[in-house]
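what follows is a predicted structure for the sequence shown.
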Amino acid sequence: MTTEKLFQVNGVELCAETFGDPADPAVLLIHGASASMLWWETAFCTKLAGQGRYVIRYDQRDTGRSTTYPVGEPPYAMSDLAADAVGLLDALGIERADVVAQSMSGGTGLIVGVDYPSRVASLTFVSTTTGADDLPPPSDDLPSFGTPDFGDPEAVEEYVVRAMEAESAGIFDEKAARALVRADMARATNFEASLTNHYAMKFDGPQGGGFGDLTMPVLVVHGDHDPYFSLPHAEAIRDAVPAGKLVVVKGAGHGIPEPLWGEFIVALAEQTGQR
């Protein structure tokens, strides 16, 4: 049984949890905007650890139990989140890890891969994009949600659940989604900051180049029904990196849902652990 632990990293506290044997190859999971470590579900982490991997999930700044800031006033940039990821590896005594970065944190993973290449054994991008201007926009079918009343927990829960449903492409377990959101709200230091501050930070990039400068093996995992980043976004990453491989998960939307974890875990097991 694993337990959460707070680590002092770069002048902030980061809450992390590990699964598996520390002697196994380390896999660092970085979820997207507003998502705490809980969004890498415990069952997923346990299954991946069962493949002989030492799995690490953590709360980035302004999520979960990690350091949070006043709403709308995050004093950090994406490069700071990347430095946090490397600092967490330091705190755990890990020299190199396979890094898995989802959605917005694809940018964080890119910075880690370009600016800290010696710390990255491989890099996996999940449901993300290069951000190029010529890529397709989000689907017109995505609903528009108004900002919830953060003084009304039921309204906030409903807002997040409906947003999860919208990005799911039809594979959606509402009971599980509500349980996740309730658990996330219950443990968050400031859930309003969790939902907003990542979008208010400075979005900078690597100092040492871009996708074409990645020197480690790169895997791109993408759903063929992603309403935010359609498949050309994934293909753009694969084509931009020197050694890129693309796995398209049929039926998946933005993120890989539990019924499709099997294919995702197989792909990660093949990608990671090659030292």
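Here it is on my side, so go on. Residues are numbered from 1 along each chain as shown.

from here on, contacts and neighbour counts on C-alpha atoms
OK.

contact partners for the most centrally placed residue in the chain?
In the chain, the centroid-proximal residue (Cα atoms, centre = their mean) is H31; its distance is 1.7 Å. By Cα atoms under 8 Å, 6 or more residues apart in numbering, the contact list for H31 reads M37, W39, W40, A101, Q102, S103, M104, S105.

10 Å instead?
Contact analysis of H31 by Cα atoms under 10 Å, 6 or more residues apart in numbering lists 37-40, 57-60, 100-106, 108, 126, 255.

try I56
16-20, 22, 26-30, 37, 40, 45, 49, 88-89, 92, 97, 99.

that one should be in a strand, yeah?
Yes: the assignment for I56 (DSSP: H, G, I helix; E, B strand; the rest coil) places it in a strand.

ok, how many other residues are close to G72?
Neighbour count for G72, taken as other Cα atoms under 10 Å: 14.

that older thread, please pick the buried ones from the contacts of H31.
37-40, 57-60, 100-106, 108, 126, 255 (16 or more other Cα atoms under 10 Å).

SS state for T189?
coil.

show me what contacts the closest residue to it other than its chain neighbours?
Nearest residue to T189 in three dimensions, chain neighbours excluded: R65, at 5.6 Å (Cα to Cα, 6 or more residues apart in numbering). Contacts for R65 were tallied using Cα under 10 Å, 6+ apart; they are 4-6, 13-16, 36-37, 58-59, 184, 187-190.

okay, one more to line up with it:
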Amino acid sequence: MSERMIDTDGVALCTEPFGDPSDPPILLIMGTGASMLWWEEDFCRMLAEGGRFVIRYDHRDTGRSLTYELGHPGYTGADLVGDAVGVLDAYEIPAAHVVGVSAGGAIAQLVALDHADRVRSLVLISTSPATSGDRELPPPTEEFVRFVSSAHADWSQTASVIDYLVDYSGVLAGGRRLFDETAVRDLVRRDVERAHDFAAVQNHDSLPDGEHSREPLSSIAVSTLVIHGTADPMFPVGHGEALAEEIPAARLLPLEDAGHGVDRADWETIVGAVIAHTAAETQG
């Protein structure tokens, strides 16, 4: 299949489906600051070959979706939650299995809280509780904090942006596995070159929350699979453990020595777990 532009409440979003539309649907939500390319094509095809209809999409200010003036996004975090529902509407899908990574996992949680009838099950990867609560969560690693506070890119220079994002990806990888810099650099380059205005992705760093649910995570009723790397430097594994404890129908799948995100080394494990998780809910 090929990319498909959709319109949701006047917002143009770029989407791409994989597989048979008659199969159980999976909506993939990437983290903010990242286009749908970070759900790599071969990963999406693996899910589709497992009998799932898979949809990935570009957030606003990423990829080929609507791009706003830098510093003036005109939308909120809550609008990104609404966009996920808008993608389902555009594909005429009443409810889907929703899979989110990093901030996309937070969006997935809020979709489940604000639009419970649209979510058949949840898969939360490398993410943290999306609602406030009386909990203590481990802080990011010192290396992560040091990089975020000291590393910078010249957003007017493509080479500088690519170098920065490759270095950032290396930090997110967690340091316990070999980092495939060549593959990541190719992905980053394609992401930067594909975007209408890649610098606009910085708008995601200053989005107001907007109006969305403040219900506790304990009110999420759907079956939830939490997948979390034991070497995640942004959200140490305690974040995943907290999600698994607070969402009633949740279980945790730890990925040994995995960092933050969806590492190619874990594709087989993640795809198998997602297929099994969504099969149980589809049959149920």
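Received the coordinates, thanks. This one's a predicted model, so the numbers in the text were calculated from it and none came from an experiment.

how alike are these chains, TM-score-wise?
The TM-score (TM-score structural alignment, normalised by the length of the first structure) is 0.95; 273 aligned residues with a Cα RMSD of 1.4 Å.

quick revisit: what about the buried ones among the contacts of H31 of the first structure, which are in strands?
The strands, defined by DSSP state E, take in R57, Y58, V100, A101, Q102, V126 from these.

wait, which of these is closest to R119 of the first structure?
Comparing these against R119 of the first structure with Cα to Cα picks out V100 as the nearest, at 13.0 Å.

helices along the stretch 1-150 of the first structure, start to end?
42-49, 78-91, 106-115 (DSSP state H, counting those that start in this stretch).

right, and those helices - which one's nearest P259 of the first structure?
helix 42-49 (11.0 Å).

next, the angle from the closest one to strand 54-58.
Counting by axes from the mean of the first three to the mean of the last three Cα atoms, to 10 degrees, helix 42-49 of the first structure lies at 150 degrees to strand 54-58.

all strands of the stretch 101-250 of the first structure, in order?
120-126, 218-223, 244-249 (DSSP state E, counting those that start in this stretch).

thinking again about what came up before, which of the helices of the stretch 1-150 of the first structure is buried the deepest?
helix 106-115 (a mean of 25; mean count of other Cα atoms under 10 Å).

which bit of the second structure covers it?
Counting by TM-score structural alignment, helix 106-115 of the first structure pairs with residues 105-114 of the second structure.

how big's the offset between that stretch and the first structure?
Its aligned residues in the first structure lie a mean 1.1 Å from stretch 105-114 of the second structure after superposition (mean Cα distance after the TM-score superposition for the first structure).

how far is that stretch from where the chain is centred?
Distance, stretch centre to chain centre, for stretch 105-114 of the second structure: 11 Å (Cα atoms, centre = their mean, to the nearest Å).

again with stretch 156-174 of the first structure
Going by Cα atoms, centre = their mean, where stretch 156-174 of the first structure is centred and where its chain is centred differ by 17 Å.

endpoints of that stretch, how far apart?
15 Å (Cα to Cα, to the nearest Å).

do the same with stretch 7-27 of the first structure
Start to finish, the residues bounding stretch 7-27 of the first structure are 18 Å apart (Cα to Cα).

which part of the second structure lines up with it?
So stretch 7-27 of the first structure sits over residues 6-26 in the second structure, by TM-score structural alignment.

can you add distance to G210 of the first structure and give the strands of the stretch 101-250 of the first structure back as a markdown table?
Listed next are these as a markdown table, based on distance: least, Cα to Cα, whole Å:
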| stretch | distance to G210 of the first structure |
| --- | --- |
| strand 120-126 | 13 |
| strand 218-223 | 13 |
| strand 244-249 | 14 |
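
my read: Y57 of the second structure touches L13, true?
Yes: counting by Cα atoms under 10 Å, L13 is a contact partner of Y57 of the second structure at 7.1 Å.

who touches both of the two?
R4, M5, I6, G63, R64, S65, D83, V87.

can I get these in TSV with distance to Q283 of the second structure?
Conversion of these to TSV gives the following (distance: Cα to Cα, whole Å):
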residue	distance to Q283 of the second structure
R4	30
M5	32
I6	30
G63	35
R64	36
S65	35
D83	28
V87	24
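
can you tell me which of these end up in strands?
Those of those lying in strands (DSSP E): R4, M5, I6.

count the residues that sit near F19 of the first structure.
Count around F19 of the first structure with other Cα under 10 Å applied: 22.

list the contacts for it?
Here F19 of the first structure is in contact with 1-3, 26-27, 42, 45-50, 53-57 (Cα under 10 Å, 6+ apart).

same question, V241 of the first structure
Taking Cα under 10 Å, 6+ apart as the contact definition, V241 of the first structure lies against G210, F211, G212, D213, L214, T215, M216, P217, V218, L219.

show me the contacts for the aligned partner of the second one in the second structure.
Residue correspondence to the second structure (TM-score structural alignment): F211 of the first structure is matched to L217. By Cα under 10 Å, 6+ apart, the residues touching L217 of the second structure are 109-110, 112-113, 129-133, 243, 245-248.

rerun that using 6 Å as the cut-off
Going by Cα atoms under 6 Å, 6 or more residues apart in numbering, L217 of the second structure touches I247.

do L219 of the first structure as well
T124, G244, K245, L246.

and for G174 of the second structure?
Taking Cα under 6 Å, 6+ apart as the test, what G174 of the second structure contacts is A231, D232, P233, G259.
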